[in-house]
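Asks: need coordinates for the below:
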Amino acid sequence: LASVLDLHSKKIVGYSFSRSMTTELVIKAFNNAHLSQKPSEGLVLHTDLGSQYTSNEFTQHIQNHHIKQSFSQKGCPYDNACIESFHALLKKEEVNHVQYLDYQTAKLAMFQFIEGWYNRKRIHSSLGYQTPQAIEDRIRNTA
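Replies: This next block holds a predicted model:
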């Protein structure tokens, strides 16, 4: 699972699921996020130092969208704490409790967890006990 999290709303705004973690997978997750959010120029995309994110193909793709890429420092897990927290939560609340029958079942479960639970129903204390979707809705209604 490659996922893109909006740091303000804590919403997973883009993701892609595959059998392996490739540059194409993270580009697809980015494209999903970019399409849904339509960010203005000047956006900063923070990633870890995984080979998918440091590849020339991904770097060029990000630059073509006028987005600045920021990396975690080597050995500093705190830079990626928010997305790492999401992935840990996904494992604790979903993945570790289920034995998926096949790839398609796992893919559907990721969709249901992200879109049906995490973004729309799971409240966050850091968001004043609101959901990521509620925060995004409020932002869009005031813009």
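
Asks: rest of the way, CA atoms for contacts and neighbours
Replies: Will do.

Asks: hey, which helix is longest across this structure?
Replies: Using DSSP state H, we find that the single longest helix of the chain is helix 23-37.

Asks: how many other residues sit next to His65?
Replies: 15 (other Cα atoms under 10 Å).

Asks: can you give me the strands for the chain?
Replies: In the chain, the strands defined using DSSP state E lie at 2-5, 12-16, 44-47, 68-71.

Asks: just name the most buried of these.
Replies: Counting by mean count of other Cα atoms under 10 Å, strand 12-16 has the highest mean neighbour count of the strands of the chain, with a mean of 22.

Asks: here is the second sequence; please produce its structure so I can put it next to the first one:
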Amino acid sequence: MVPMPNKVWAADITTINTREGWLHLAIVLDLFARRVVGWAMSARQNADLPIAAMIMAFDQRQPAAGLICHTDQGSVYGSKDYRTMLEEHGVRPSMSRRGNCHDNAVVESWFSTVKNELTRHRIFATRAAAIAEISDYIELYYNLRRPHQTLGYRSPIEVEKRHAMPN
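Replies: Now for the predicted structure:
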């Protein structure tokens, strides 16, 4: 259990099928309330993709130095550009053990949820259509309204708001 926002983030990349080809989705989750704090989508999977997701998260959250960001051992997360970006923002990287998807289980669970609720047995007509629908899913549904069993059937934003309220 992470005691407050902006202490531990986790990130990963998945693929979404479209008639134009694959769309790669990089996300950053704040593990306190499982809120998606950054994401990016692109037809290409290179270091620019998770960097864009992290920059979005930094811009939205402005975390203090010392934040931990956990990822798998994918090549983009080990790239010099990605590591430099983390260092410039005072982020401590953490990586899963080689070949152990359970080390990043919260993000893998998020991917399973979005695929079950939005993309299962579906091929988007275009990448643009997928980007629009996934963005709406994250901002208008998942973060704002989707209840989580592990959060006492509250949404990520509701949990963060309750945490921010004075006792």
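
Asks: ok, and what's touching the longest helix of structure 1?
Replies: With contacts defined as Cα atoms under 8 Å, 6 or more residues apart in numbering, helix 23-37 of structure 1 is touched by 2-4, 13-18, 51-53, 55, 57-58, 61.

Asks: mean shift of it relative to structure 2?
Replies: For helix 23-37 of structure 1, the mean deviation from structure 2 after alignment is 0.5 Å (mean Cα distance after the TM-score superposition for structure 1).

Asks: read off where that helix ends up in structure 2.
Replies: Using TM-score structural alignment, helix 23-37 of structure 1 lines up with residues 47-61 of structure 2.

Asks: same thing with stretch 55-62 of structure 1?
Replies: Aligned by TM-score structural alignment, stretch 55-62 of structure 1 falls on residues 79-86 of structure 2.

Asks: what about the equivalent of Asn80 of structure 1 over in structure 2, how many neighbours?
Replies: Residue correspondence to structure 2 (TM-score structural alignment): Asn80 of structure 1 is matched to Asn104. By other Cα under 10 Å, the residues close to Asn104 of structure 2 number 18.

Asks: could you do Leu25 of structure 1 as well?
Replies: 20.

Asks: that one and Tyr53 of structure 1, how far apart?
Replies: Per Cα to Cα, to the nearest Å, Leu25 of structure 1 is found 10 Å from Tyr53 of structure 1.

Asks: could you do Gly42 of structure 1 as well?
Replies: In this view, Gly42 of structure 1 and Tyr53 of structure 1 are 19 Å apart by Cα to Cα.

Asks: which one's more surrounded, these two?
Replies: Shown here are Gly42 of structure 1 and Tyr53; by other Cα under 10 Å, Tyr53 has more neighbours (20 against 10).

Asks: ok, the more buried one - contacts?
Replies: The neighbourhood of Tyr53 of structure 1, defined by Cα under 8 Å, 6+ apart, consists of 23, 26, 47, 59.

Asks: let's see 6 Å
Replies: With Cα atoms under 6 Å, 6 or more residues apart in numbering as the criterion, no residue contacts Tyr53 of structure 1.

Asks: cool, and Phe124 of structure 2?
Replies: Phe124 of structure 2 makes contacts with 18, 130, as judged by Cα under 6 Å, 6+ apart.

Asks: find the nearest non-adjacent residue to the aligned residue in structure 2 for Ser3 of structure 1, please.
Replies: Aligned by TM-score structural alignment, Ser3 of structure 1 pairs with Ile27 of structure 2. Spatial nearest neighbour of Ile27 of structure 2, excluding adjacent residues (Cα to Cα, 6 or more residues apart in numbering): Trp39 at 4.3 Å.

Asks: so that neighbour touches Leu29, yeah?
Replies: No: applying Cα atoms under 6 Å as the test, Trp39 of structure 2 and Leu29 come out as separate, 8.9 Å apart.

Asks: burial of Asp136 of structure 2, as a residue count?
Replies: 12.

Asks: how about it, what's its match in structure 1?
Replies: Residue pairing (TM-score structural alignment): Asp136 of structure 2 is matched to Gln112 of structure 1.

Asks: now do that match against His8 of structure 1, distance only.
Replies: 22 Å.

Asks: re the thing from before, centre of the chain to the match of stretch 55-62 of structure 1, how far?
Replies: Distance of stretch 79-86 of structure 2 from the chain centroid (Cα atoms, centre = their mean, to the nearest Å) equals 17 Å.
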